[in-house]
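J.: Build me a model from this:
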Amino acid sequence: MTVATRLARIRRFIGLSQKEMGKRVGVSGTTWQNYELENAAPNAHVLARLSGEGFDINWVLTGEGQMRASQAGQTERDRAAPDPGARKMAGFAELAPLELDRERLVSSGKHVLVPRYTVRAAARDDGRTIAVEDVALLDTLTFHRDFIAHVLKADPAALIAVEAPDDTMQPTFAAGDILLADGSAPRMRGSGIYVFAGENALIVKRLQVKLDGSITVSSDNADLYPPEEIERSALDKVKIIGRVIWRGGRL
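T.: Take a look at the predicted model:
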């Protein structure tokens, strides 16, 4: 794993686009993109900003140790304070921090290799949701780089693939269909179909923001699965994994 790969991993861990990450550490989005492409190296100012975000600079530069700095020197107040950047998914593994050699996966000439995750799940008592028990890298899916850039208009390093967990979104897609999710959008950015985790369940639904700040969660298979409302006060229970931008499956 290279410095560029570790910087990309930090960005995905926080859940920002390259432009947003650059702004966060005081450089342009293009400069940050060059870091991830190994066309430039972060200067002392950027490294200091990353350290201030809680990342171990020795790990960034050498790969030794842990990504997050030790909490040994923190106060009790520091340890108790929430980390607004980290994507903590209730009952669901953090996809971005998995040990993947993203440099090897993404860089393959004219093709992009997108990691596909398998989710071991069990039906919950209500019979309508899936309780996530385990998540692991299964394999990779190959896409032409031009398709990713010009059709999906996505950052290859931010894409993840998962299987649709149930039939709630039929006829748009069926259980078992392959979904590509844009992990650069770990927060809602407009209405759309999202992969998210809530109350130990992997869920793929349409999310729509209402004027009062609440969210309508709806299924395309509406006859069997009526819409639900998530009040604004409960939005912290919804952990966005990514926005669905492509599906593949049998006709």
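
J.: all contacts plus neighbour counts: C-alpha atoms, from now on.
T.: Noted.

J.: Need the nearest residue in space to the most centrally placed residue in the chain, chain neighbours excluded.
T.: With distances taken as C-alpha atoms, centre = their mean, Gly183 lies nearest the centre of the chain, 3.4 Å away. Spatial nearest neighbour of Gly183, chain neighbours left out: Gly242 (4.3 Å); criterion: C-alpha to C-alpha, 6 or more residues apart in numbering.

J.: wait, doesn't Pro97 sit right on Arg9?
T.: Yes - between Pro97 and Arg9 there is a contact at 6.5 Å, judged by C-alpha atoms under 8 Å.

J.: Proceed likewise with the subsequent sequence, for comparison:
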Amino acid sequence: MDIPTSISAPVRRFSPQVVDVEQQNRSGKAMETSKREFPVRDVSREVADRAERLRQAVREAGGNRAVAAKSGVPVGTIDNYVAGRDMRASNVARLAEATSVSIEWLLTGNGPRNGRSEVLLPPATLEASRAPPGYVSIPRYEAHASAGSGAINPTDRVIEQITVTEEYIRRVLGRQPKHMALLEALGDSMAPTIESGDILMIDVSVLTIRFSSVYVIRLAEQLLVKRLQLMFNGTIKIISDNPLYGEETVDPRKDQLDVVGEVVWSGGKIRVRAAG
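T.: This next block holds a predicted model:
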């Protein structure tokens, strides 16, 4: 058998890659210029600061479980928020109320830290009638909540006491009787939810916005009944249920808006619909 004296292998050719240093430098400078001209907004610090404010408020309010029980926000969700996850707008209002801090402070760190604790309606000046066992007397104020463009009320005098079963307030409405007050609505901007002349029962212990509920508010010295929606940027959308009226957005950091109470019940006379 012949033994080969050489082994021929395929020859691999290597072509050196030519690098254009000048082009790389130009590209690098272009990227740096692009970064300067189109900076990417870094929101991590804003979210981290908000989480730190929430962590402090929750700790002072008794901890995550206590705040969860009071606010209705699950413990796991609060844990995520405290760890730095961004908060839903609806939960911001719940957590602010449960921890007794203002929504503005919790969201932005601006304004007073503590939420407003005083009730805008004054104490009842009319001596309450002695309610029979199982009943409570609720003061009705002379003030009118405008369901229109707004009406200035010169007085908040109590004109009568209306007796209601305590069970209805506690079990059906889920409220404390001592926090109830009655006002009359004027105007049609909240129709058909609230008609002009309806009596409103409001919970004056609710001083912050929760969900998309109906509230009696004071805005620029006007007493109004409107549906309010808290937006994530801290502004508040004022909504009229009557589609003939437009919406309005206010910034509580600039506009003086105070929540008098949340409307929990309304009622009035039977209205006859026009024929046709």
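
J.: Quick check: TM-score for this pair?
T.: The TM-score (TM-score structural alignment, normalised by the length of the first structure) is 0.57; 161 aligned residues with a C-alpha RMSD of 3.0 Å.

J.: gap between the equivalent of the residue nearest to Gly183 of the first structure over in the second structure and Glu97 of the second structure?
T.: In the second structure, the residue paired with Gly242 of the first structure is Gly261, using TM-score structural alignment. Plainly put, Gly261 of the second structure is 13 Å away from Glu97 of the second structure if you go by C-alpha to C-alpha, to the nearest Å.

J.: Of the two, which one has the most company?
T.: Between Gly261 of the second structure and Glu97, counted using other C-alpha atoms under 10 Å, the more crowded position is Gly261 (27 against 23).

J.: pretty sure that one is touching Ser213, no?
T.: No - Gly261 of the second structure is beyond contact range of Ser213, at 10.6 Å (criterion: C-alpha under 8 Å).

J.: check the fit of the lengthiest strand in the first structure onto the second structure and give the mean distance.
T.: Determined from DSSP state E, the single longest strand within the first structure is strand 130-144. Compared with the second structure after fitting, strand 130-144 of the first structure deviates on average by 1.1 Å (mean C-alpha distance after the TM-score superposition for the first structure).

J.: helices and strands around the one helix or strand Gly261 of the second structure maps to, which ones?
T.: Using DSSP states H and E, Gly261 of the second structure falls within strand 257-267. Counting contacts by 3 or more C-alpha pairs under 8 Å, 6 or more residues apart in numbering; DSSP states H and E, strand 257-267 of the second structure packs against strand 199-203, strand 214-219.

J.: and whichever helix or strand comes after the longest strand of the first structure, which stretch of the second structure?
T.: Using DSSP H and E, the helix or strand that follows strand 130-144 of the first structure in sequence is helix 145-146. Using TM-score structural alignment, helix 145-146 of the first structure lines up with residues 166-167 of the second structure.

J.: ok, now stretch 175-192 of the first structure?
T.: Against the second structure, stretch 175-192 of the first structure falls on residues 196-213 (TM-score structural alignment).

J.: what sits up against the matching stretch?
T.: 90, 93-94, 97, 103, 116-117, 119-121, 147, 175, 179-188, 215-216, 227-230, 258-269 (C-alpha atoms under 8 Å, 6 or more residues apart in numbering).

J.: Just the buried residues from these, in ChimeraX please.
T.: Remark: buried members of the contacts of stretch 196-213 of the second structure, expressed as a ChimeraX selection using 16 or more other C-alpha atoms under 10 Å:
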select :90,93,94,97,103,116,119,120,147,175,180,181,182,183,184,185,186,187,188,215,216,227,228,229,230,258,259,260,261,262,263,264,266
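
J.: In contact with the nearest residue to Leu95 of the second structure once chain neighbours are set aside: list those residues for me.
T.: Using C-alpha to C-alpha, 6+ apart and skipping residues adjacent in sequence, the residue nearest Leu95 of the second structure is Ser71, 5.9 Å away. Contact analysis of Ser71 of the second structure by C-alpha under 8 Å, 6+ apart lists 94-95, 97-98.

J.: 6 Å - rerun?
T.: By C-alpha atoms under 6 Å, 6 or more residues apart in numbering, the contact set of Ser71 of the second structure is 94-95, 98.

J.: Tell me the spacing between it and Thr33 of the second structure.
T.: Distance of Ser71 of the second structure to Thr33 of the second structure, given as C-alpha to C-alpha: 48 Å.

J.: Same check on Ile238 of the second structure?
T.: 44 Å.

J.: Who has more neighbours out of those two?
T.: Ranked by neighbour count (other C-alpha under 10 Å), Ile238 of the second structure and Thr33 place Ile238 first, with 19 against 12.

J.: Quick one: map that one onto the first structure.
T.: Aligned by TM-score structural alignment, Ile238 of the second structure pairs with Val217 of the first structure.

J.: average offset between the strand or helix carrying that match and the second structure?
T.: Using DSSP H and E, Val217 of the first structure sits in strand 215-218. Taken over the aligned residues, the distance from strand 215-218 of the first structure to the second structure averages 0.5 Å (mean C-alpha distance after the TM-score superposition for the first structure).
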